[in-house]
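Peer 1: Compute the structure for the input listed below.
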Amino acid sequence: MKKILMIVVLFLAQFAMAQIDVKLSITNIKKMKGNLAIEFYRNVENYTKGQNAFKKLYVPIENIDKYETVFKNIEPTFYAVKVYLDVNNNKQLDKSFFGVRKEPYGFSTNADPILREPTFEEAKVEMTEENNTIAIKLNNNKGGE
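Peer 2: Below you'll find the predicted structure:
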């Protein structure tokens, strides 16, 4: 009987864990046309490989300066977010031979290393009930205008 009670308590605790709504705001789009690629990552390995994003959106946009969305019922933890505006619809962030980004891009902490992506540690933000907004300003300086 104690085992059953313990299992029930653990089961209910899983559902009782607080979930939050995370608001994502992307600015500096500059009324460009293309597809906004948004990738949420929860761990270093997936972030580094650019695979198995926890949440992924590919949103067609045109003639807007700002895009906002809400991810509902998200576990409060650390996330790193990558965003780029795919202006030529090839579903990848285009880079020059030297690794310089050719399309507008951004990361969750607005970090901007020139010839590399920020690491997971540099890009991660802690999402909590009190801190539930990520604001990313697209960087258009490497081309894309």
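
Peer 1: C-alpha only now, for contacts and for neighbours.
Peer 2: Will do.

Peer 1: right, and residue 72 touches residue 55 too?
Peer 2: No - the criterion here is CA atoms under 8 Å, and residue 72 misses it with residue 55 at 11.0 Å.

Peer 1: which residues touch residue 109?
Peer 2: 122-125, 136 (CA atoms under 8 Å, 6 or more residues apart in numbering).

Peer 1: I'd like to know which of those are buried.
Peer 2: 122-125, 136 (16 or more other CA atoms under 10 Å).

Peer 1: Identify the residue nearest the geometric centre of the chain.
Peer 2: Residue closest to the mean C-alpha point of the chain, counted by CA atoms, centre = their mean, is residue 81 at 2.5 Å.

Peer 1: Please give the structure of this sequence too, so both can be compared:
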Amino acid sequence: MPAQADEVVITVTDLRSPEGEVRACMTREESIFPKCIKDPASYRTVVEAGEETVTIRFAGVEPGKYAIALLHDENGNGKADRALGMMPKEGYGFSRDAKVRMGPPDFEDAVFEHAAGRQELTIRMRYFL
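Peer 2: The predicted structure is shown next:
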């Protein structure tokens, strides 16, 4: 019998502006996180940015361990812009509000378990500059 699939609903808070879009990617692949766009089985979506909060939904999610990476792509160019080649100019966020230190968090810091049914998460958008 196949595992029951359902949805993960993410409330993204603390957007600094309504400009651009919020890009979300959810993966099970520890080795490529947070660049889960390289995972053909990842869940991805893009939504318009809101005043302070947006809601993102991933439907048909199989039970398992996942991590989420978010980007507030304020200029809508489809990539994470950086100052001096390393400091993020746009907002970012990770499941479990995993902290960024000298680089993105490890999968284990952002991982959460999704069981069958609806699951709600809140992720705070953070800005370096």
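
Peer 1: just to revisit the earlier point, which of the buried ones among the contacts of residue 109 of the first structure sits closest to residue 66 of the first structure?
Peer 2: Nearest to residue 66 of the first structure among these: residue 136, at 10.0 Å, using CA to CA.

Peer 1: three-state assignment of the closest one?
Peer 2: strand (DSSP: H, G, I helix; E, B strand; the rest coil).

Peer 1: For the alignment partner in the second structure of it, which non-adjacent residue is spatially closest?
Peer 2: Under the alignment by TM-score structural alignment, residue 136 of the first structure pairs with residue 123 in the second structure. Spatial nearest neighbour of residue 123 of the second structure, chain neighbours left out: residue 12 (5.0 Å); criterion: CA to CA, 6 or more residues apart in numbering.

Peer 1: What's the match for the one you found in the first structure?
Peer 2: Under the alignment (TM-score structural alignment), residue 12 of the second structure pairs with residue 26 in the first structure.

Peer 1: can you check residue 29 of the second structure too?
Peer 2: Under the alignment defined by TM-score structural alignment, residue 29 of the second structure is paired with residue 43 of the first structure.

Peer 1: Tell me the buried residues in the helix or strand hosting residue 10 of the second structure?
Peer 2: Assigned by DSSP states H and E, residue 10 of the second structure belongs to strand 6-13. For strand 6-13 of the second structure, the neighbour count (16+ other CA under 10 Å) marks 6-8, 10, 12-13 as buried.
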